[in-house]
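got a sequence here, can you model it:
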Amino acid sequence: MSLESHLAELKRKHGELERELDDARLHPSVDEADIALLKRRKLAIKDEMEKLRAGWTRH
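Down below sits the predicted model:
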């Protein structure tokens, strides 16, 4: 998988998690622990994208 396609896939996953978070926040039955897990997953993807971009710009 090329770097650009990998970044595109990460962006897609990041967007999906953002939508899941938005949906979860609208439902009072969703546990705060579940929301925290979604936030951590989203942040991990964002961190991975930033690392890839940083490595890419050095080349």
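
please count neighbours and contacts with C-alpha atoms only from this point.
OK.

so where's the longest helix in the protein?
What stands out as the longest helix in the chain, according to DSSP state H, is helix 32-58.

here is the second sequence; please produce its structure so I can put it next to the first one:
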Amino acid sequence: MSAEDTAITVRRLTALKCEHRDLDAMIAQLALQPSLDELELKRLKKRKLQLKDAIALLESRLIPDLDA
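Okay, here's the model as predicted:
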């Protein structure tokens, strides 16, 4: 992976982590509301899991390949 590719991956990773953190806060806030919208909560949680998977994939790309 070139230095430019690494920089792009790190920027994308940072953006995804920020979105994941924001979703976590939104989910916590939504869960406190008395008129809980279960469908919206479910959608947010699903998006959060998708972000978690994307973050894990990008983090694995940043790990250098080692010859066995």
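
run the chain-centre distance for the longest helix of the first structure.
5 Å (C-alpha atoms, centre = their mean, to the nearest Å).

relative to the second structure, what is the average displacement of that helix?
After superposition onto the second structure, the mean distance of helix 32-58 of the first structure to its aligned counterpart is 0.9 Å, using mean C-alpha distance after the TM-score superposition for the first structure.

which strands or helices does that helix pack on?
helix 3-26 (3 or more C-alpha pairs under 8 Å, 6 or more residues apart in numbering; DSSP states H and E).

matching residues in the second structure for the helix it packs on?
Matched against the second structure by TM-score structural alignment, helix 3-26 of the first structure falls on residues 9-32.

which positions within the matching stretch qualify as buried?
In terms of neighbour count (16 or more other C-alpha atoms under 10 Å), stretch 9-32 of the second structure has its buried residues at 9, 13, 16-17, 20, 23, 27, 30.

got CSV for the residues you listed, with distance to residue 48 of the second structure too?
Formatted as CSV, the buried residues of stretch 9-32 of the second structure follow (distance: C-alpha to C-alpha, whole Å):
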residue, distance to residue 48 of the second structure
9, 19
13, 14
16, 10
17, 10
20, 6
23, 6
27, 9
30, 14
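
out of those residues, which is nearest to residue 56 of the second structure?
residue 13 (9.1 Å; C-alpha to C-alpha).
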